[in-house]
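J.: 3D, please:
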Amino acid sequence: MPPKQMPASLHKVIMVGSGGVGKSALTLQFMYDEFVEDYEPTKADSYRKKVVLDGLLILREEVQIDILDTAGQEDYAAIRDNYFRSGEGFLCVFSITDTDSFHASQDFREQILRVKGDDTVPFLLVGNKCDLDERRKINREDAEARAAQWKVPYVETSAKTRGNVDKVFFDLMREIRVRKSDGGGAEATEGGKKKRRRIKCSIL
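T.: Down below sits the predicted model:
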């Protein structure tokens, strides 16, 4: 009999951020390679996809990513705690064209840390809509300073051009894998420090 195949590891990713910043557009671009400009906000949408995850020191590994795309509207704030408890990693998204969404990222971060009780939880700060640089209101330096204060990576993306879309999901999954492999804590934090660098938005 052929050897029994082990099920792929499951990594649970939660998308957070204000309404209209492009969380759903990023998710749908990653899942289906398509840009959806007009998307009806919902309470939450869940997606699952099998991908191959690799790293410098680890063999290629087939994993499943489970993405929960949460609503940014205040109406749903009360139920976010339940979503956050289930998450293993977080993509906190703001729009570089929207100052309020950048300020709101602080509230999302604080809520996640309160629920998880752990400030080393895998977390990326994501500045979306970098294809609209002429409408930029958040300087890259300000966003990088916030990420440095939180000791997390900062990446700018464009759901429209697919710039850095795969990168943020795969980087977060690697952070989750490191945390799972050593039970969380110092090494996961160190990994976040090593990855915190200036990243330009690439247009694919």
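
J.: all contacts plus neighbour counts: C-alpha atoms, from now on.
T.: Will do.

J.: Let me see the ranges of the strands in the chain.
T.: Remark: strands assigned in the chain by DSSP state E are 9-17, 44-53, 61-70, 89-95, 123-128, 154-156.

J.: would TSV of those with mean neighbour count be doable?
T.: Formatted as TSV, those follow (neighbours: other CA atoms under 10 Å):
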stretch	mean neighbour count
strand 9-17	22
strand 44-53	14
strand 61-70	20
strand 89-95	26
strand 123-128	27
strand 154-156	26
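
J.: Include distance to Met173 when you put those strands into CSV, please.
T.: As requested, those are exported to CSV (distance: least, CA to CA, whole Å):
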stretch, distance to Met173
strand 9-17, 7
strand 44-53, 8
strand 61-70, 8
strand 89-95, 8
strand 123-128, 10
strand 154-156, 15
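
J.: Tell me how far the residue nearest in space to the middle of the chain lies from Arg146.
T.: Geometric centre of the chain, nearest residue: Leu91, 2.1 Å, by CA atoms, centre = their mean. According to CA to CA, to the nearest Å, Leu91 and Arg146 sit 15 Å apart.

J.: just Glu62 next, same as before
T.: According to CA to CA, Glu62 and Arg146 sit 33 Å apart.

J.: likewise Gln111?
T.: Using CA to CA, Gln111 is found at 16 Å from Arg146.

J.: Next, the second sequence, to be compared with the first:
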Amino acid sequence: GHSYEFDAIERWLTDNNTSPMTNKTLNDRRFVNNFNLKSAIEEYCAQKNTILSSNQFLTFNIRYSRMPNTWKNKPTLNICVSLLGSSNTGKTTLARYLQYGLQSKFVHLNSTVTVAADLSFFYLDQLYEDKYVVIIQLSDIPGMERYESCCDNHFRHCHGALIVTDSTDIDTLERAELYWYKQLQLKGQDHVEYMLVCNKSDLFQRHCDDDYRRIFLERA
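T.: The predicted structure is shown next:
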């Protein structure tokens, strides 16, 4: 619809007794504040701005590099994501892939057993709502059972988790279900997001027989 400023309407009513929108005769030319309408308009504008911001944020890239200098003084939104799963499921390799890309030589280096949380930091290449820098902390959590007591803090504070399994070892899938998933539900935040990652799919296709693949996929 059309909108008119107070002064413009006041000038109109000085010489007219009709509505500037409908041209119908007005019974009363006094101004009455309609707070319900004002609230509805403000709510509509807020929702419209939220939708516009969301649409502008549909496509972005995750960067593992130095943040632009022009962003250093901007407010930040910090997101914590944990890599959970048994030892030797490929969590560290997955973290390296996110850091360096699939073709980097660092991705294919032999990994040692992770004995303490290995932290990596990323940022999104677009500002959220045109003002917030989104920082992502990726925590590579030790997978060996003797280090599991060190994981409680990461369960409590992560906003999201990738529960990683080895597709060629069905025991890691069972461990993901009976321990990692349950601990995340028990100790994690109420609205934590999580995803199951079945790693080593190339080995799964080449070295596992049909019966094993069927059973694994049914369990997953």
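
J.: returning to that earlier point: OK, contacts around the counterpart of the residue nearest to the centre of structure 1 in structure 2?
T.: For Leu91 of structure 1, the aligned position in structure 2 is Leu162, judged by TM-score structural alignment. Residues in contact with Leu162 of structure 2, defined by CA atoms under 8 Å, 6 or more residues apart in numbering, are 81-84, 194-197.

J.: now those residues as TSV including distance to Glu218 of structure 2?
T.: Written out in TSV, the entries for the contacts of Leu162 of structure 2 read as follows (distance: CA to CA, whole Å):
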residue	distance to Glu218 of structure 2
Val81	27
Ser82	25
Leu83	23
Leu84	21
Tyr194	19
Met195	16
Leu196	14
Val197	15
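
J.: any idea which of those is closest to Arg11 of structure 2?
T.: Val81 (59.0 Å; CA to CA).

J.: ok now do the equivalent of that closest one over in structure 1, which residues does it touch?
T.: Aligned by TM-score structural alignment, Val81 of structure 2 pairs with Val13 of structure 1. By CA under 8 Å, 6+ apart, Val13 of structure 1 lies in contact with 65-68, 87-91, 173.

J.: And the helices in structure 1?
T.: 23-32, 80-86, 99-116, 140-150, 165-182, 186-195 (DSSP state H).

J.: Please identify which of those helices is closest to Asp133 of structure 1.
T.: Minimum separation from Asp133 of structure 1 across the helices of structure 1 (CA to CA) falls at helix 140-150, 10.5 Å.

J.: Just the angle for that closest one relative to strand 123-128, thanks.
T.: Relative orientation of helix 140-150 of structure 1 versus strand 123-128 (axes from the mean of the first three to the mean of the last three CA atoms, to 10 degrees): 170 degrees.

J.: Gln137 of structure 2 touches Cys80, doesn't it?
T.: Yes. Judged on CA atoms under 8 Å, Gln137 of structure 2 makes contact with Cys80 at a distance of 4.8 Å.

J.: coming back round to it: of the strands of structure 1, which is nearest Met31 of structure 1?
T.: When those are compared by CA to CA, strand 44-53 sits nearest Met31 of structure 1, at 7.0 Å.

J.: how distant is that closest one from the center of its chain?
T.: With CA atoms, centre = their mean, to the nearest Å as the basis, strand 44-53 of structure 1 stands 12 Å off its chain's centre.

J.: Now do Cys151 of structure 2 against Ser86 of structure 2, distance only.
T.: 12 Å.

J.: Which one's more surrounded, the two?
T.: Here Cys151 of structure 2 and Ser86 are set side by side on neighbour count (other CA atoms under 10 Å), and the busier one is Ser86, at 25 against 19.

J.: residues contacting the more buried one?
T.: Ser86 of structure 2 neighbours (CA under 8 Å, 6+ apart): 142-145, 164-165, 172, 175-176.

J.: Which of these are buried, as a PyMOL select command?
T.: In PyMOL, a selection of the buried entries from the contacts of Ser86 of structure 2 looks like this (16 or more other CA atoms under 10 Å):
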select buried, resi 142+143+164+165+172+176
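
J.: Can you give me the end-to-end span of stretch 183-196 of structure 2?
T.: Note: stretch 183-196 of structure 2 ends 14 Å apart using CA to CA.

J.: same question, stretch 165-174 of structure 2
T.: 9 Å.

J.: which ones are touching the closest residue to Thr76 of structure 2 other than its chain neighbours?
T.: Nearest non-adjacent residue to Thr76 of structure 2, counting by CA to CA, 6 or more residues apart in numbering: Val133, 4.6 Å away. Counting by CA under 8 Å, 6+ apart, Val133 of structure 2 makes contact with 71, 74-77, 123-124, 126-127.

J.: Report how many residues lie close to Asp33 of structure 1.
T.: Residues within reach of Asp33 of structure 1, counting by other CA under 10 Å, total 13.

J.: and what of the one 5 residues further on?
T.: By the measure other CA under 10 Å, the count of residues near Asp38 of structure 1 is 9.

J.: And it, how far from Arg48 of structure 1?
T.: Using CA to CA, Asp38 of structure 1 is found at 22 Å from Arg48 of structure 1.

J.: again, but for Val126 of structure 1
T.: Distance from Val126 of structure 1 to Arg48 of structure 1, by CA to CA: 21 Å.

J.: Next: Glu62 of structure 1.
T.: Counting by CA to CA - Glu62 of structure 1 and Arg48 of structure 1 are separated by 13 Å.
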